[in-house]
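Undergrad: Here is a sequence together with a model predicted from it:
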Amino acid sequence: MWDMIGTYVCWDVKSLLIFVAVFILIADLIKNRRPASFPPGPRMFPIVGNMLSVDHKKLHESMTKLSRTYGDVYSLRMGQRFVVVVNGFDAVKEALITQGDSFAERPVLALQLDMFKGLGLLFTNGNTWREQRRFALFTLRNFGLGKKSLEPVILDEFTHCAQEITGYKGKPFYPHLIINNAVSNIICSLVFGHRFEYDDEKFKGMIEMCEKGIQLQASIWTRLYNSFPHLMRRLPGPHKTLQNIWEDVKKFIREELQDHKQNWDPSDQRDYIDCYLNEIQMTKGQTDSTFDDANLVACVLDLFVAGTETTSTTLRWAFLYMAKYPEIQEKVQAEIDTVIGQSRQPSMEDRANLPYTDAVIHEIQRIGNIVPLNLPHSTTREVQLGGYTIPKGVTVVPNLTSVLFNKNDWETPHTFNPGHFLNEEGKFVKPAAFIPFSAGKRQCLGESLAKMELFLFFTSFMQRYTFSMPVGVKPVFDYHLGATRAPLHYELCAMSR
């Protein structure tokens, strides 16, 4: 009899658990159904939504492929959050420019909030974002952002970089850390007021940490954290590593900040940090001020990472493509030799007379596809897009891959072709669909700096060296996909010309 009762209780508990599980799954599906006017998308699984519908290591390719089935505006459910993916130049332009005010915010993401407390430049909204962006643009322009006065800083850094590369005497070397350091020193000169030597182990370690952080920033672990924060906060994993990385980077910045405070003279503002410290003093006591030490650290981190990773990654793609297409490299060098020669360094004024070189740089940016999915946006109000209704507060992903590789906008979208940026007379032209820096109110703050760095660094490298792969090695175009799309580490040879 007791056995019968035990069996009955056991099955009763099992039945209850099965009922609860089925109830949760059904409730989840009902709660998270797509509204009738919401953009369509692939079938969703309970709890995880469409997390299993995409390849997270090639997310930009998966999202572009889905647009062929579901149209230029479609939706995915990532865990408990809906994401609207916008594809193609017309739809992206409609969202970011024509209706830019309606797509101007960033989503509030749990991991970002836990790490940065709503501070910084890249993921803030409202008054904090407006004040910090305005201040950063004004201050960095005063220190030469986008101006001729910054040219000597970039060209001087190239001289340091060239000394490192020439030291290898044409033998194979890994360009990754050297290029990262060179590019990083430009933003460091603006923000910290000084550069770092290439053998500075502490600085090299920070650059490597930043790279690892950028890779993890767009991993599936981050998406799981943002979808299930209460659970993920209690579990170990790469998301914990990511938090530790950014804490270590912030510690490095705080040490720089302390050095600045010890030598700070309000009448002699040397860099962004000095100007920010002055702004803190001027706005002290104002209840609506967003200027304090914590926000300064977050803003410097954003500037440092954004000002290093995209440009250095573009240059590393550039070396690979020049090694892959030596005939294009030779043509660039011939144009540089004719216009500039070997006796002086390039200048931004040379760009107008180097249309082929300029076209090659732009094609590297296009096919390199450095930020393939942009940074996420969020709707500020209910909005109509592509015939669908997107409610307020929905995350929107402008898929730049779908724009930079659209066959309707580019003659050979998947082939390296500088002709995409040249007209029949050989003059440089820039198609409207070229938007690697995004567009609209959230367009890359450092675009003018990146353009200057890319032109001066690339032209200087082509003037000074011929790049090739080591004997018997072919260039490999595989990549790591994080917040950026970066080439795998590789060796190459740089022969002095």
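TA: Nice, thanks for sending it over.
Undergrad: Could you use CA atoms for every contact and neighbour count after this?
TA: Noted.
Undergrad: just the strands in this structure please.
TA: 73-78, 81-86, 377-378, 383-385, 388-390, 395-398, 465-468, 479-481, 485-487, 493-496 (DSSP state E).
Undergrad: These: which one's closest to residue 370?
TA: strand 485-487 (4.9 Å; CA to CA).
Undergrad: other SSEs contacting that closest one?
TA: helix 293-324, strand 479-481 (3 or more CA pairs under 8 Å, 6 or more residues apart in numbering; DSSP states H and E).
Undergrad: What lies in contact with that strand?
TA: Under the contact criterion CA atoms under 8 Å, 6 or more residues apart in numbering, strand 485-487 has outside partners 313, 316, 317, 368, 369, 370, 371, 372, 477, 478, 479, 480.
Undergrad: take the one below as the second:
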Amino acid sequence: MELGGVATIVLAAGLSGLLLLWDWKRQQLNRKLPPGPTPLPLLGNMLQLRGWNLFKSLMALRDKYGPVFTVHLGPRRVVVLCGHEAVQEALVEHAEEFSGRGRMPTLDRIFHGYGLILANGERWRQLRQFSGAALRSLGAGKHSLEERIAEEAQCLVEEFSKSEGAPFDPSRLISHAVGNVISALTFGDRFDYQDLTFLNLLDTIKGLFSELSSRWTQLYEMFPRLMQFLPGPHHQLLRHVAVLHDFVTTRVRQNQSSLDPSGPRDYIDAFLLRMAEEKQNPQSEFHTKNLVLSTVHLFFGGTEMVSATLRCGFLLLMKHPEVQGKVQEEIDRVVGRSRSPSMQDRQWMPYTQAVIHEVQRLCNVVPLGIPHAVIRDTRFRGYLLPKGTDVFCVLGSALQDPAYFSAPERFDPGHFLDETGSFKKNPTFVAFSSGKRVCLGEGLARTQLFLVFTAVLQRFTLTSPGDPQEIDLDPQVSGYWNIPPMYQVCACPR
């Protein structure tokens, strides 16, 4: 046999041996993990992903492997929890064990574990506790949070009225109204609807969320070491975050130059005062980097999540005019048309509450939830999850759990009403997640959704320029986040 033939045989045998060794090690590692599809070397379970819609792909795997299974996104191993019971058990009954923040390579390369949302350990505990207290304090000031939101809702109504019933795209106006509320908390003021700087920020936030759900970003999440060196749209994330970072940094400098220790005006002021208090503490997490990145997280997260829900909600009401009519009847009966809606009205408006909850359920803005990680070796349903294991608690699977919703894929406010027509809480409603990592802005978001929905529907009937039955509710982009489709609306004065 020629030398070249021998070398080929030896090489083939060596590669086969390496593959067998890799497979043996994988089996040993996964022996106590939940079941799942067999991964290919390097590629993982890419072949099981359907058309880049990760949520639908995971739901198909759930049907085969059950509510708890393991999937490999490239070489990255993830344990997936589906349905209300599994998600509830992890986030509530094992809240401490599942309190870690899982890896998100696309954002980790930018934030490096700093800031409120992506932090872990003591950093997360300090920032979470402080931010919750600071936002509550700011919302209870002389100009209460509800008053700010109600005033901004009326500003949005005035902007809608300028259309004079002609079709228009409401997305930027809605984002501006929601963004102004977050801006009042984080920066101490609001921005005019024609302010070019703020409009640029809103476009940046929109672009950031679109990129986070794109195919390129999904590839980066699977193969970060490779994708960081390849050209492509996934690098746009760096530019989007840089715009937000620069804006917040400028605002921090402005606040520093005019800081009054006796009366913090906003979140930045409150953080700066805490930084001064802990100046001599070498273990403190209150420093400029965490200030800037926490503010960025609050601003872009708080703006887009609520804005996307409102945009999707108005689209649903256009497609279901009978539901919109019932909400307006309830508004007229409880609030009338001579004053603005208030949060006190909510207790007397069960149908409106049910509609808003159903909008959140069906819009499913964060279908996969933000990844968690177990902070210690954890036994869960007979399996052993090693410390640091990434976990997807799939919120969308709980929001569409057929065991708790009679028609999970249909828009039906009755899912949140009892037989007497009273509002009924549903234990599977995890639109804001649950447990220790529950959304910090849940109260703020609920207030905005109620006041904006009712303010707009008090003044206008929303109709589609085309046939309502032809309205397509499918997301414009679906990945880690669902981006609502673009559309035109006619705001007809009532």
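TA: Arrived safely, thanks for sending. Predicted, not measured: the structure shown is a model, and the values here were computed from it.
Undergrad: just to revisit the earlier point, please work out which of the helices and strands packed on strand 485-487 of the first structure is packed deepest.
TA: Mean neighbour count (mean count of other CA atoms under 10 Å) peaks for helix 293-324 among these, with a mean of 22.
Undergrad: That one vs the second structure, mean deviation?
TA: Once superposed with the second structure, the aligned residues differ from helix 293-324 of the first structure by a mean of 0.8 Å; criterion: mean CA distance after the TM-score superposition for the first structure.
Undergrad: which residue numbers in the second structure go with that helix?
TA: Mapped onto the second structure using TM-score structural alignment, helix 293-324 of the first structure spans residues 288-319.
Undergrad: do stretch 44-52 of the first structure as well
TA: Stretch 44-52 of the first structure maps onto residues 39-47 of the second structure, going by TM-score structural alignment.
Undergrad: and that stretch, which residues are buried?
TA: By 16 or more other CA atoms under 10 Å, the buried positions in stretch 39-47 of the second structure come out as 39, 44, 45, 46.
Undergrad: Contacts only, for the last one.
TA: Neighbour list for residue 46 of the second structure: 72, 73, 74 [criterion: CA under 8 Å, 6+ apart].
Undergrad: which of those does the first structure keep?
TA: With the contact criterion set to both residues aligned by TM-score structural alignment, their matches' CA atoms under 8 Å, those that also touch in the first structure are 72, 73, 74.
Undergrad: Those into TSV, with extra columns for neighbour count and distance to residue 387 of the second structure?
TA: What follows is these, written out as TSV (neighbours: other CA atoms under 10 Å; distance: CA to CA, whole Å):
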residue	neighbour count	distance to residue 387 of the second structure
72	21	17
73	21	18
74	20	20
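Undergrad: Arrange those in JSON lines, one row each, with distance to residue 150 of the second structure as further columns.
TA: What follows is these, written out as JSON lines (distance: CA to CA, whole Å):
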{"residue": "72", "distance to residue 150 of the second structure": "46"}
{"residue": "73", "distance to residue 150 of the second structure": "44"}
{"residue": "74", "distance to residue 150 of the second structure": "47"}
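Undergrad: From these, pick the one nearest residue 336 of the second structure.
TA: Nearest member of these to residue 336 of the second structure, counting by CA to CA, is residue 73, at 53.0 Å.
Undergrad: how far away is the residue mapped onto the closest one from the first structure from residue 425 of the first structure?
TA: By TM-score structural alignment, residue 73 of the second structure lines up with residue 78 in the first structure. Distance of residue 78 of the first structure to residue 425 of the first structure, computed by CA to CA, to the nearest Å: 48 Å.
Undergrad: According to the alignment, which residue of the second structure corresponds to residue 282 of the first structure?
TA: Superposed on the second structure with TM-score structural alignment, residue 282 of the first structure falls opposite residue 277.
Undergrad: for residue 161 of the second structure, what are its contacts?
TA: So residue 161 of the second structure contacts 491, 493 (CA under 8 Å, 6+ apart).
Undergrad: Now with 7 Å, please.
TA: By CA atoms under 7 Å, 6 or more residues apart in numbering, no residues touch residue 161 of the second structure.
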